[in-house]
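> attaching a predicted model along with its sequence, questions to come.
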Amino acid sequence: MMSNESANPFAGDQSSAQRRETTVRWLLRLSTFLIVAVTVSIVAHIFIKGAPITFRKEFPFVNVKFLTELPGTLHVIFDKQGNAIETDVNGADGIKKQLGDNFREEKTISYSGGGILGPIVGTALLVVVSVTIALFLGVCSAIYLSEYASKGKRVEMIRLAILNLAGVPSVVFGLFGLGAFVLTAPVLTDTPHERSLLVIPLLFTKLSFQGWDTCVLSGGFTLAFVILPVIITASEQCLQAVPQGFRETSMALGATRWQTIWRAVLPFATPGILTSSILGIARAAGETAPIMFTAALAFKDKLPWQKDMPPLPADAGMFAHWEQSVQRFLGIFTESVQALPYHIYTLAARIPHNEYSERAQYGSVFVFLVLVASLAATSIWMRRRLRGKYKW
């Protein structure tokens, strides 16, 4: 009878190799489980601490006040029995008057009262502006590098610069945004600012390089440059993944280079480009340092579209009302805003730690996590729909 060794001439000494293979496999498996466990523990901790602030047991099961009011100062009034009454600045005097001699003390905790509507709106505006700009510039750059640029040292240096840009600290981007957009960006105006670096007279107005000040546009453009390297790199790889035969077939039928890219390449790369936008959305929404210099305020008592404007005359026509509506809409992007990352930073670093500020912190973090997850889920859903539509 033949032995196992003679039956399989390719079999070698498997004992030591199998032990090493098993050890490596378990190390990799444990590393994966450790990462998952840490992620789940962080999310669970935020959920346990933050969900009770956002949700309620009774109808409508959501803390509407927390989601629909602007942040404010929380007033906590204690009576002599140790009972605590929470109110805002408008109700504090009335409660103290009702308590009379039973009033013991009052505590005020900044930014811990009201809700987080202002930071939610500001974060949404910054994300929309930054992702829109970054997707346009990123996809255009990726198309050039993938479809038009010839191979050589110049293109390799451009790719290396893009990769290096991805490693720049976010605070450096904040300083860049401060200099490029807040203080230097061009503005059409009849009255240039004193700090304007250059004024170019035009036909009916002047082009003044005086900056946009701290506003949504400055913060959005700065965040766009933060996420631009990720979008360029991912989009270029998605374009290169489309089979070359699609291009050759399209051009053989008489299509131009741009028609081929627009009709035969870009639709099939769109699902992967949306994946890169998911990463961009998550990073743009979570950055704090860039918006500190360019867009964010710790406190603001109005939403961006609630800017005060001079009242129109009683006999103002439809065009005047339409012009004012356009000015109000455009004014949204020239206003400073609150943002959830900066609001959380303010609560955690600038407010004395207590149970009331901690409650506001975890509630804000929980809502922030849900918003980012919702944006990512929407992008994933769109990617799957497009991937099902464009297959090869």
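That came through fine.
> going forward, measure contacts and count neighbours with C-alpha atoms only.
Fine.
> distance from the chain centre to the lengthiest helix in the chain, please.
Under DSSP state H, the helix in the chain containing the largest number of residues is helix 14-54. Mean C-alpha position of helix 14-54 versus that of the full chain (CA atoms, centre = their mean, to the nearest Å) differs by 27 Å.
> next SSE downstream of that helix?
Counting by DSSP states H and E, the next helix or strand C-terminal to helix 14-54 is helix 64-68.
> what is that following helix packed up against?
Here helix 64-68 touches helix 14-54, helix 117-143, going by 3 or more CA pairs under 8 Å, 6 or more residues apart in numbering; DSSP states H and E.
> beyond that helix, next helix or strand please.
strand 71-79.
> can you name every helix or strand that that following strand contacts?
If you count contacts as 3+ CA pairs under 8 Å, 6+ apart, strand 71-79 packs onto strand 84-87, helix 89-99, strand 103-114.
> now with 7 Å?
Packing partners of strand 71-79 (3 or more CA pairs under 7 Å, 6 or more residues apart in numbering; DSSP states H and E): strand 84-87, strand 103-114.
> how about those strands in CSV, adding distance to Phe333 and mean neighbour count?
Below are the helices and strands packed on strand 71-79 laid out as CSV (distance: least, CA to CA, whole Å; neighbours: other CA atoms under 10 Å):
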stretch, distance to Phe333, mean neighbour count
strand 84-87, 33, 16
strand 103-114, 24, 18
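> and here's the other structure:
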Amino acid sequence: MSSAHSTPSPHPFKSTGGLNKWSERGLTTIFASCAYLIILCALFIFFDIGRKGLPTFFKSEAPFINTEFFTENPQTLVTFHDADGKEYAMSSKNFDTWTKANPQIQVVNEHRLNYSAGGILNPLAGTALLVILCMTIALFIGVAAAVYLSEYCGQGRLMSAIRLSILNLAGVPSIVFALFGWGVFCYMAPILVSEVSDRSLLSFKVSSESYLSFEGWGTSLISGAFTLAIMVLPVIITACEESLRAVPKGFREASFALGSTKWQTIRKAVLPYALPGIMTASILGITRVAGETAPIMLTAAATDKNNLPWEGLDGTWSFFGQSVQALPFHIYTLAKLPDDPLSKPMQNGATLAFLLLVMGFAMLSIILRNRVRKKLKW
């Protein structure tokens, strides 16, 4: 028999005293401090890069913008003195012109610094092409793989192992992907040739004048793009799969009820509503691949290149099969130069331009994602 005056059960969410309140405030302060510390560190880095790099973007006389920095290729910086001890510093191109115009002036103490004059037009164009081509390949393959994992395959042990492998690949260092791309795409990928190279692993005769030879694409734009795409695929697949799973199942059921096929349901009722998440995956991919140096250095980069990637072409393959300059590798090359104050403006300017380029790609993806989100209401 139960007692008439039973003890009421305590309220599970009722405050038990001032100690819990102070603990809550302390944890809030710790969490907020960590968040603001990260923000302050990022702002300090951006401010420091901007403070050092902006003087390279501008100059004291009209038009006040250093157009040569954005419209010329990297050149050698030549420093020297004349017989009176006056010091000069100019690019190698201007130095040749100056010496021809002033043959009577004696050049003394000539000193050269590679890539410390001119501009960054070629590395800027090469980086943009690598990012665009890489993201085109990675998004196509990544979205297709995410659709299969989310909509077609089951939940068995094999699929769980595949998902775990994808997550593990996201943590592999970039130098491993660089070596993989260097070995596979530069030396083993298939290519149509008129004459088989000695390094070919295998070849097949396609026609009377061409062979399909597994001898690689060499150090080229397409090798670098595929290497970067393989490196960023785990991030894109994971983000796209999560966005596909976030679409309510009712959308699929309503589509099936109207007689749609599996692919029609995915194309009309799933992919459009997962598009903002796919755009988020592209942002994550851009921020990952744009700053990589090792894959570009081994598979795509050229230290010096006179022509822009679209100049002097004699066919489609000559565009994709050429090596390109890239800003990450260009900055790395500048960082290896002797510590000379005359090379600092080019280093700081290239770093700021690279930061702005990555931010520009990310902002473009964010704007497109927000525009898509405004059109979708569910």
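Happy to help now that I have it. Just so it is clear, the model here is predicted, and its values are computed rather than measured.
> using TSV, lay out the helices and strands packed on strand 71-79 of structure 1 together with distance to Phe10 of structure 1.
Formatted as TSV, those follow (distance: least, CA to CA, whole Å):
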stretch	distance to Phe10 of structure 1
strand 84-87	78
strand 103-114	71
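> picking that back up, mean shift of the longest helix of structure 1 relative to structure 2?
Its matched residues in structure 2 lie on average 0.7 Å from helix 14-54 of structure 1 after superposition (mean CA distance after the TM-score superposition for structure 1).
> can you tell me what part of structure 2 that helix aligns to?
Under TM-score structural alignment, helix 14-54 of structure 1 corresponds to residues 17-57 of structure 2.
> show me what Cys240 of structure 2 lines up with in structure 1.
Checking TM-score structural alignment: Cys240 of structure 2 goes with Ser235.
> give me the nearest residue to its match, chain neighbours excluded.
Closest residue to Ser235 of structure 1 apart from its sequence neighbours, by CA to CA, 6 or more residues apart in numbering: Ile273 at 5.1 Å.
> now do Leu297 of structure 1
In space, and not counting its chain neighbours, Leu297 of structure 1 is closest to Gln338: 5.1 Å by CA to CA, 6+ apart.
> how about the strands of the stretch 251-392 of structure 1, start to end?
Counting by DSSP state E, counting those that start in this stretch, the stretch 251-392 of structure 1 forms no strands at all.
> distance of the counterpart of Thr280 of structure 2 in structure 1 from Arg384 of structure 1?
For Thr280 of structure 2, the aligned residue in structure 1 is Thr275 (criterion: TM-score structural alignment). Remark: distance between Thr275 of structure 1 and Arg384 of structure 1 (CA to CA, to the nearest Å) = 10 Å.
> quick one: which of the two has more around it?
The neighbour comparison of Thr275 of structure 1 against Arg384 (other CA atoms under 10 Å) goes to Thr275, with 19 against 15.
> any idea how far Leu228 of structure 1 is from Asn164 of structure 1?
Distance of Asn164 of structure 1 to Leu228 of structure 1, given as CA to CA: 12 Å.
> of those two, who's got more company?
A direct count of neighbours by other CA under 10 Å for Asn164 of structure 1 and Leu228 places Leu228 higher, at 27 against 11.
> how about the contacts made by the more buried one?
134, 138 (CA atoms under 7 Å, 6 or more residues apart in numbering).
> the one 10 residues further on too?
Residues touching Cys238 of structure 1, when contacts are defined by CA under 7 Å, 6+ apart, comprise 269, 272-273.
> select from the residues you listed the one having the most neighbours.
Ranked by neighbour count (other CA under 10 Å), the contacts of Cys238 of structure 1 have Ile273 at the top, with 25 neighbours.
> I'd say that residue and Thr233 touch.
No: Ile273 of structure 1 lies out of contact with Thr233 (CA atoms under 7 Å); the separation is 9.8 Å.
> tell me the residues that contact both of those two, please.
Common neighbours of Ile273 of structure 1 and Thr233 (CA under 7 Å, 6+ apart) do not exist.
> what's the match for Phe176 of structure 1 in structure 2?
By TM-score structural alignment, Phe176 of structure 1 lines up with Phe180 in structure 2.
> stretch 258-267 of structure 2 corresponds to what range in structure 1?
Stretch 258-267 of structure 2 corresponds to residues 253-262 of structure 1 when matched by TM-score structural alignment.
> oh, I was asking about stretch 192-205 of structure 2
The alignment of stretch 192-205 of structure 2 onto structure 1 (TM-score structural alignment) covers residues 188-201.
> ok, residues contacting stretch 48-67 of structure 1?
Outside stretch 48-67 of structure 1, the residues that touch it by CA under 7 Å, 6+ apart are 114-117, 359, 362-363, 366.
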